[in-house]
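Sequence first, predicted model second:
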Amino acid sequence: MKKRRLLYLLIAVLGTMFLFGCSKEEAKKEDSTKEEKSTIAELEDGELKIGLCPEYPPFESLTDSGDMEGFDISLAKAIGEELGVKVTFVNTPWEGLVPGLNNGDFDMIMSAMSPEEATSATDAVNLSDAYYELGDAIAIKKGDTSIKSQKDLADKIVGVQAACTAEEAAKGLDSKGIKVKELKSYNRNAEAFAELENGRIQAVVVSFPYAVTQSKEGGNFDVVNDPLQKADLVAVMKKGSDDFTAKFNDALKSVKDSGKYADIEKEWLSVK
């Protein structure tokens, strides 16, 4: 009798656990569906909110008047035209972009972000098709002839922005047999360039377009175009927003096919 009661109790417990697990999965599906409908509804209402960190020229930066400009800005607006929506931008610190997306502060991220950067903290995101392939370069102080390739970074103090693809690329130098004296990570690229200008570090590993922008603007830096690695840039959406991601990809393709993409690339990423 006791054994039978224990058996009934065990069956009841297992049944409850099964139902609880199913209800959790159903809740997740419902939440994902609600988020998808919310984003699509905003598109239908004619607005698309994009989160970005405007500290990365020529992809995104602030003008003296506080307006945003750059490759990502122009491309996002062109994609918005294809979607038939007004694009608005939400100024967000780099480290707050993915949390802000999942918190509903904006509909997507478009901020020179690679898949690795987008998924470093969570895999609960959707990724668009790649919209640009970005290569790293080495920025040095103007007139420094001691660094002509990545091999010359051996025994040098090298700076990078933390939690980005350039940091991973710099860390990978060791596996190539290139042992830097010290690898220093900074919150922002601008901090690393200030340290380079002041002579506290000897090189900065950063994207090629950013390095060229810095060399043009101040004239205090040279660029060594010896890519450590390359990375795709993608737009980032909430996990499960498959319809929205597909609509974005279709619009991106249309912008490329129309020739608008080439014009935007020439305007912002030409190194001549």
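Structure's in. What do you need?

When you work out contacts or count neighbours from here on, use the C-alpha atoms and nothing else.
Noted.

From the contact counts, what lies against whatever helix or strand residue 26 lives in?
Per DSSP states H and E, residue 26 falls inside helix 2-44. Judged by 3 or more CA pairs under 8 Å, 6 or more residues apart in numbering; DSSP states H and E, the packing partners of helix 2-44 are helix 242-258.

Mind listing what's buried along the helix or strand following the helix it packs on?
Per DSSP H and E, the first helix or strand lying C-terminal to helix 242-258 is helix 260-269. Buried residues in helix 260-269, defined by neighbour count with 16 or more other CA atoms under 10 Å: 260-261, 264-265, 268-269.

quick one on the thing from earlier: quick check: angle from the very next helix or strand once past the helix holding residue 26 to helix 2-44?
Next helix or strand after helix 2-44 toward the C-terminus (DSSP H and E): strand 47-52. Strand 47-52 and helix 2-44 are oriented at 100 degrees to each other (axes from the mean of the first three to the mean of the last three CA atoms, to 10 degrees).

Can you name the element that comes right after strand 47-52?
Sequence-wise, the next helix or strand downstream of strand 47-52 (DSSP H and E) is strand 55-56.

Would you quantify the distance from the nearest residue to residue 48 once chain neighbours are set aside to residue 75?
In this structure, residue 48 finds its nearest non-sequential neighbour in residue 87, 4.9 Å apart by CA to CA, 6 or more residues apart in numbering. According to CA to CA, to the nearest Å, residue 87 stands 11 Å off from residue 75.

Of these two, give the one with the bigger neighbour count.
residue 75 (22 against 19; other CA atoms under 10 Å).

so what's that one up against?
261, 264 (CA atoms under 8 Å, 6 or more residues apart in numbering).

And it, which helix or strand is it part of?
Using DSSP H and E, residue 75 falls in helix 71-83.

ok, and here's another one to check against it:
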Amino acid sequence: MVSFDHKRKLGQLLTASTLLGVVALSSRAFAANDTVEHIIQSGQLRLCFESGYIPFEMTSKSGRYIGFDIDIAKHLAHSLGVKFVPVNTAWDGIVPALKTGRCDFIAGMTITAKRNLSVMFADKYMQVGQTVLISPKLKNKIHSYRDLNKARYTIATQMGTTGAQAAKKYLYNAHIDLFDTSADAVLQVANGKADAFVYDMPYNAIYIAEHKGQLVHLDKTFTFEPLGWAIRPDDFNFLNLLNNYIKQIQGDGTYQKIYNKWFKSYTWMSQVH
């Protein structure tokens, strides 16, 4: 007959063994989802983005991906001693691409509470906001985004973006047309099929520089939008790496150098047109 003390010790051993098993399984699961470990083992840093977000991510005439986010990610890959791998992805499928492991992080995503329910964000690396491009025929009629909040106006923007969210929130009386890409949306205004285009300020500012006289830019931002890198939830090792990297390049001048290349000069435009 097994004594009570022996049963109690056996139970304690089984409990301890079970706990150790759970910890071991949890550790293996975490290791499998640890992006830093994957980067080390694969020798690659994979960035998800949607090409066409000027000047953050674009496709050059030669088929190369270029832009502010591309240069930052390339520099990060070089700093880690691994290969940079661009993963061009349609915006409406970019979060699923991250979650299924097609890439390690997403560039150029506005940090919002709703998005934070499905992804984790590194610290912001830039602050932008929404502005409006309007048809020249409205130049003397529309002086603010508020003036567009009327049923007679049609607003074009890209679906799934904070531009679409801002249009729905602030221009709810207007008719809002959503398009797959920003290029398709802004073309509606250029072709006279929409009255205004709502999108991120850097994109709109550079569009105006490229297409002088075609549209009018109401360049005062009307939203606050910090941009950050999106990563998979609970990926704290990678979060720590990205946050420390941003602090480093902002402190040593690398960030400013890359920023000036894409936002203070327009010489790169010849590569995409």
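Cool, the structure landed. Here the structure is a predicted model, which means the values were calculated and not measured.

that older thread, got the buried residues of helix 260-269 of structure 1 as a markdown table, with distance to residue 9 of structure 1 columns?
Formatted as a markdown table, the buried residues of helix 260-269 of structure 1 follow (distance: CA to CA, whole Å):
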| residue | distance to residue 9 of structure 1 |
| --- | --- |
| 260 | 67 |
| 261 | 65 |
| 264 | 67 |
| 265 | 67 |
| 268 | 68 |
| 269 | 68 |
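
What residue in structure 2 is paired with residue 158 of structure 1?
When structure 2 is aligned by TM-score structural alignment, the residue opposite residue 158 of structure 1 is residue 155.

hang on, the earlier thing: before we move on, which element is the residue nearest to residue 48 of structure 1 in?
For residue 87 of structure 1, the host element (DSSP H and E) is strand 86-91.

Would you check the span in structure 2 matched by that strand?
Aligned by TM-score structural alignment, strand 86-91 of structure 1 falls on residues 83-88 of structure 2.

Pull up the gap between the residue most central in space within structure 1 and residue 105 of structure 1, please.
Nearest to the geometric centre of structure 1 sits residue 113, at 1.4 Å (CA atoms, centre = their mean). Applying CA to CA, the value for residue 113 of structure 1 to residue 105 of structure 1 is 18 Å.

and residue 216 of structure 2, how many neighbours does it have?
Using other CA under 10 Å, residue 216 of structure 2 has 19 other residues around it.

What ranges does the stretch 151-273 of structure 2 have for its strands?
With strands called from DSSP state E, counting those that start in this stretch, the stretch 151-273 of structure 2 shows them at 154-158, 175-179, 196-200, 216-218, 225-231.

closest one to residue 12 of structure 2 among those strands?
Judged by CA to CA, the one of those that comes nearest to residue 12 of structure 2 is strand 225-231, at 39.7 Å.

and the closest one, what other elements does it pack with?
Judged by 3+ CA pairs under 8 Å, 6+ apart, the packing partners of strand 225-231 of structure 2 are strand 105-110, strand 120-121, strand 126-128.

contact partners of that strand?
98, 104-111, 119-130, 239.

Just the buried residues from these, in PyMOL please.
Selection of the buried residues among the contacts of strand 225-231 of structure 2 in PyMOL, burial being defined by 16+ other CA under 10 Å:
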select buried, resi 98+104+105+106+107+108+109+110+111+119+120+121+122+123+124+128+129+130+239
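
any idea what residue 127 of structure 1 aligns with in structure 2?
Counting by TM-score structural alignment, residue 127 of structure 1 corresponds to residue 121 in structure 2.

any idea how far residue 40 of structure 1 lies from residue 85 of structure 1?
Applying CA to CA to residue 40 of structure 1 and residue 85 of structure 1 gives a distance of 11 Å.

quick revisit: can you tell me which helices and strands the strand holding residue 87 of structure 1 packs against?
strand 47-52, helix 71-83.

ok and the longest one relative to strand 86-91, angle-wise?
Meaning helix 71-83 of structure 1. Put simply, helix 71-83 of structure 1 runs at 150 degrees to strand 86-91, going by the same axes, to 10 degrees.

Which position in structure 2 pairs with residue 9 of structure 1?
Taking TM-score structural alignment, residue 9 of structure 1 has no aligned residue in structure 2.

Also residue 269 of structure 1?
Using TM-score structural alignment, residue 269 of structure 1 pairs with residue 263 in structure 2.

still on that earlier bit, now, which of the buried residues of helix 260-269 of structure 1 sits nearest residue 68 of structure 1?
Set against residue 68 of structure 1, the nearest of these by CA to CA is residue 268 (13.2 Å).

From one end of stretch 78-87 of structure 2 to the other, what's the distance?
Taking CA to CA, stretch 78-87 of structure 2 runs 17 Å from one end to the other.
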